[in-house]
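Participant: With the sequence up front, the predicted model follows.
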Amino acid sequence: MKRKENTLDTGLWNDIIVVIGLIIGLILFMEYSGEIATEVGTIVSKSLEDMNTSVASSK
C-alpha cells in the first residue's frame, strides 16, 4: 500500500500562485482605476480628433 503524504502537489501550488497573482492584479486595478479611465478617455478622444481631421482634410 502507498503511504499518503501530507504535502500539496505541484498543480495545487500553481493554482495558488495564479489566484494570488489575479488578486494582486485586481487590487492594483481597483487602486488605479480612476487614472486608467482618464488615460483611456484621453487616448480615445485624441484618436477621434485625429480621424476627424484626417477625414476633413481628405475632402
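Facilitator: Happy to help now that I have it. Numbers count the residues shown, from 1 in each chain.

Participant: From now on I want contacts and neighbour counts done on CA atoms only, so please keep to that.
Facilitator: OK.

Participant: got the buried residues for the helix or strand harbouring Gly21?
Facilitator: If you go by DSSP states H and E, Gly21 is part of helix 10-31. Within helix 10-31, no residue counts as buried by 16 or more other C-alpha atoms under 10 Å.

Participant: Can you name the element that comes right after that helix?
Facilitator: Using DSSP H and E, the helix or strand that follows helix 10-31 in sequence is helix 33-58.

Participant: got the angle between that following helix and helix 10-31?
Facilitator: Using axes from the mean of the first three to the mean of the last three C-alpha atoms, to 10 degrees, the inter-axis angle of helix 33-58 relative to helix 10-31 is 70 degrees.

Participant: Alongside the first one, take a look at this:
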Amino acid sequence: MALATHFITLDIHLGDAQEDLVGMIEAALAKRGEPLRWAITQVNPATQTATVEAVVTTQA
C-alpha cells in the first residue's frame, strides 16, 4: 500500500461555519484525502472567506 501526499488550498466561506469552523474545514479536507496538517493562512473580511492550506495523503 503506497501513500501519496498532496499540498492543497481551499477557500472556506466563514458564513457557513458559524458554529463549527474546525469541523467544516476537516470535512472539506476529508473529501480530498486524509489530512496530516492544515492551517488558516488568510482571512478576507470583504468576502468572508478563509484560505486553508493543507497536506493530505491518498492511496496511490
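Facilitator: Yep, it's here. Keep in mind that what you see is a predicted model, and the values were worked out from it rather than measured.

Participant: now what about the TM-score between them?
Facilitator: The TM-score (TM-score structural alignment, normalised by the length of structure 1) is 0.28; 24 aligned residues with a C-alpha RMSD of 2.3 Å.

Participant: what does the helix holding Gly21 of structure 1 rub up against?
Facilitator: Taking contacts as C-alpha atoms under 8 Å, 6 or more residues apart in numbering, no residue outside helix 10-31 of structure 1 touches it.

Participant: I'd like the distance from Glu53 of structure 2 to Trp38 of structure 2, if you could.
Facilitator: Distance from Glu53 of structure 2 to Trp38 of structure 2, counting by C-alpha to C-alpha, to the nearest Å: 6 Å.

Participant: ditto for Thr58 of structure 2
Facilitator: From Thr58 of structure 2 over to Trp38 of structure 2 (counting by C-alpha to C-alpha), the distance is 15 Å.

Participant: So between the two, which is more surrounded?
Facilitator: When neighbours are counted by other C-alpha atoms under 10 Å, Thr58 of structure 2 and Trp38 differ, and Trp38 comes out ahead with 17 against 13.

Participant: Can you tell me how far that one is from Leu29 of structure 2?
Facilitator: 9 Å.

Participant: Touching both of the two, which residues are there?
Facilitator: Jointly contacting Trp38 of structure 2 and Leu29 under the rule C-alpha under 8 Å, 6+ apart are Ala54.
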